[in-house]
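>>> just the structure for this:
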Amino acid sequence: MPIIALIIIGAAAGFLATRLMRLETDIITTVCIGMAGALLGGLVLRGLLAVMGFMAGFIGAVLGALVLIWLWQRYTAR
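Next comes the predicted model:
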């Protein structure tokens, strides 16, 4: 995936995931969470992407970002 597309999808997925998890972060952190979530979700949902196309990739990115936020809240809040 080109780096520009990863940043754009990461920003959108990170924004959506941080809002769903009610997490207040700065823009850089939001984009990084979204990009890492896109990578994680892309790896997990690669088969779904082949079947359903671009939208499955975005859903995977959001789900991956949600998992990362959950892990972050769980292990850094202590």
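
>>> from here on, just use CA atoms for contacts and neighbour counts.
Fine.

>>> next secondary structure element downstream of the helix or strand where residue 34 lies?
Under the criterion of DSSP states H and E, residue 34 resides in helix 27-44. Per DSSP H and E, the first helix or strand lying C-terminal to helix 27-44 is helix 46-52.

>>> please provide the structure for the following sequence as well, for comparison with the first:
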Amino acid sequence: MTIVLFLIVGIAAGFLATRIMGLNTDPLTTIAIGVAGALVGGFVLRTLVMVSGWMAGFVGAVLGAILLIWLWKIYRR
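Okay, the predicted model is just below:
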């Protein structure tokens, strides 16, 4: 059940992050960005802020996905 919730949060975070950053990607890329962002942002945010719960994971996932999109845009040039 935890993996399914993790994927759902990652998908939602990827969708939200791509819309915030104005990136037009296919669904598979959006999901990959969200899940990677959930890994990066979720763990970093939980470690740094020491906040537990799924909401902290979601916020971290969105922030992590935005960070990945930003890095992708910079290094893609």
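
>>> tell me the average deviation of the helix holding residue 34 of structure 1 from structure 2 after fitting.
Here the mean offset of helix 27-44 of structure 1 against structure 2 after fitting is 0.5 Å, by mean Cα distance after the TM-score superposition for structure 1.

>>> next one: that helix to chain centre, how far?
For helix 27-44 of structure 1, the distance between its averaged C-alpha position and the chain's averaged C-alpha position is 4 Å (Cα atoms, centre = their mean, to the nearest Å).

>>> which helix runs longest in structure 1?
With DSSP state H applied, the helix covering the greatest number of residues in structure 1 is identified as helix 54-76.

>>> before we move on, back to that, ok, and what's touching the helix holding residue 34 of structure 1?
6-7, 9-15, 17-18, 57-69 (Cα atoms under 8 Å, 6 or more residues apart in numbering).
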